[in-house]
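[1] Based on what follows, work out the 3D shape:
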Amino acid sequence: MKRTIFMTIAIAIAAFGFVRYISGQANSVADVTLPPDYREWKLISVAHEGGNLHDLRAILGNDAAYRAARDKTLPFPNGSIIARVAWKYTPSEENNKVFGREQSFVPGSSTNVQLMIKDSNKYASTGGWRFVQFNDGKRAEEEVHKTCFSCHEPVKARDFVFTRYAP
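    Below you'll find the predicted structure:
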């Protein structure tokens, strides 16, 4: 009797783990850390995001991601990591005094850092990418990461990457 109960519990635990794995929940961000050298990566592009976000962004890539973006290689190779660093879009009072009007904007306070990590086998359920966000250097809650892939689906033809290399 004890053995039957034990086996039933073991099967239930294994089934739960398998369901989590195939649903993509096994791809937890708990094991992802912010690479210490990401600010040294090469610049792929910059952007200003309007609307509610109203920020300035630098899109950086490790060597694999930078080469793929520069050479327009799709899909990005496994091991590619793209970092998006964002700051509040802030008028520069100092610069605007020189210009005599408000026309100069600079990065203000940091908002967050987002990573896209390419492993087409491990993250197959999200187009081969793992999406992770850091706020003040700390990984955001798991719920934040579950919304990323749906935003990137419209650019599936570009391997889910919005940014294009800016020479």
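[2] Please count neighbours and contacts with C-alpha atoms only from this point.
    Will do.
[3] ok, now which ones touch the closest residue to E49 other than its chain neighbours?
    Once flanking residues are discounted, E49 sits nearest to D55: 5.3 Å by C-alpha to C-alpha, 6 or more residues apart in numbering. Residues near D55 by C-alpha atoms under 8 Å, 6 or more residues apart in numbering: 48-49, 86-89, 107.
[4] go with 6 Å
    48-49, 87-89 (C-alpha atoms under 6 Å, 6 or more residues apart in numbering).
[5] try A65
    80-81.
[6] 7 Å instead, please
    76, 80-82 (C-alpha atoms under 7 Å, 6 or more residues apart in numbering).
[7] CSV for those, including distance to K97?
    Shown next, in CSV, are these (distance: C-alpha to C-alpha, whole Å):
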residue, distance to K97
F76, 44
S80, 42
I81, 40
I82, 36
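[8] what's the closest of the residues you listed to A124?
    Nearest to A124 among the contacts of A65: F76, at 13.5 Å, using C-alpha to C-alpha.
[9] one more to put side by side:
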Amino acid sequence: MQPIRSVLAAAVVLALAGVAIAQTGYTPGPHNITLPSDWQQRFIRYATVDNASRKIIRHIYVNPEAFAAARPGQPLPDGTLIIMADTRARLGADGAPLLDQQGRFIPEPGWIAMGVQEKRAGWGVGYGPEKRNGEWEYARFNGDGTRSTASVEACFTCHLQTRAREDFAFNFWDYVQTRK
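    The predicted structure is shown next:
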């Protein structure tokens, strides 16, 4: 009898969570994410990745609240906001990216695009198992910070197929696991 009560209690909790989400007006999609106007001043850059095939540099930032609350071995905290801001690499006459003294690409000024990933309690409801990435949503923005109309389907596909055990986040999850 006890297992039946546990199952019923769990069903009630899930149903109530669904009602709470419905009452907040959540509907799946990139419209849920807003690019903070102060992200460049306030967010923490924790990774920079040279992408040779695209001749770009990816600068990856996280909001300071998530940075402080993230713990190794734990899911990333509710409210985590990760921004991947791309710049073009400066190219030489031969079309190859120019390198600095450390062997890294030299960036051209200005952003060309931004991908944003945000986690909130209850997000993801409404996506089927072939798409749902836990409680994450994704959005794209142009280099000037305006919302891009480009599809975010590739974000879901890539994160779902490769990193479910790491809370659907690439570099920040890795960073949290190894930071001292």
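[10] Can you show me which of the contacts of A65 of structure 1 carry over to structure 2?
    Shared with structure 2 under both residues aligned by TM-score structural alignment, their matches' C-alpha atoms under 7 Å, the contacts from these are S80.
[11] In a markdown table: the contacts of A65 of structure 1, plus neighbour count, distance to A10 of structure 1 and secondary structure.
    Putting the contacts of A65 of structure 1 into a markdown table (neighbours: other C-alpha atoms under 10 Å; distance: C-alpha to C-alpha, whole Å; DSSP: H, G, I helix; E, B strand; the rest coil) gives the following:
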| residue | neighbour count | distance to A10 of structure 1 | secondary structure |
| --- | --- | --- | --- |
| F76 | 24 | 39 | coil |
| S80 | 20 | 37 | coil |
| I81 | 25 | 37 | strand |
| I82 | 28 | 39 | strand |
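[12] Quick one, which of the contacts of D55 of structure 1 are buried?
    87-89 (16 or more other C-alpha atoms under 10 Å).
[13] out of the residues you listed, who's nearest R39 of structure 1?
    Among the buried ones among the contacts of D55 of structure 1, and counting by C-alpha to C-alpha, the member closest to R39 of structure 1 is W87, at 13.9 Å.
[14] Report the separation between that closest one and Q133 of structure 1.
    Going from W87 of structure 1 to Q133 of structure 1 by C-alpha to C-alpha, to the nearest Å gives 14 Å.
[15] tally of neighbours for the closest residue to G17 of structure 1 other than its chain neighbours?
    Using C-alpha to C-alpha, 6+ apart and skipping the chain neighbours, the partner closest in space to G17 of structure 1 is A26 (7.9 Å). Neighbourhood size, A26 of structure 1 [other C-alpha atoms under 10 Å]: 14.
[16] Three-state assignment for A26 of structure 1, please.
    Three-state assignment for A26 of structure 1 (DSSP: H, G, I helix; E, B strand; the rest coil): coil.
[17] so how far is the helix ranked longest in structure 1 off the chain centroid?
    Counting by DSSP state H, the longest helix found in structure 1 is helix 2-22. In terms of C-alpha atoms, centre = their mean, to the nearest Å, the centre of helix 2-22 of structure 1 is set 33 Å apart from its chain centre.
[18] in structure 2, which spans are helices?
    Using DSSP H, helices in structure 2 cover 2-24, 39-42, 64-69, 153-163, 171-178.
[19] Can you tell me which of these is nearest to K119 of structure 2?
    Closest of the helices of structure 2 to K119 of structure 2 is helix 64-69, at 10.1 Å (criterion: C-alpha to C-alpha).
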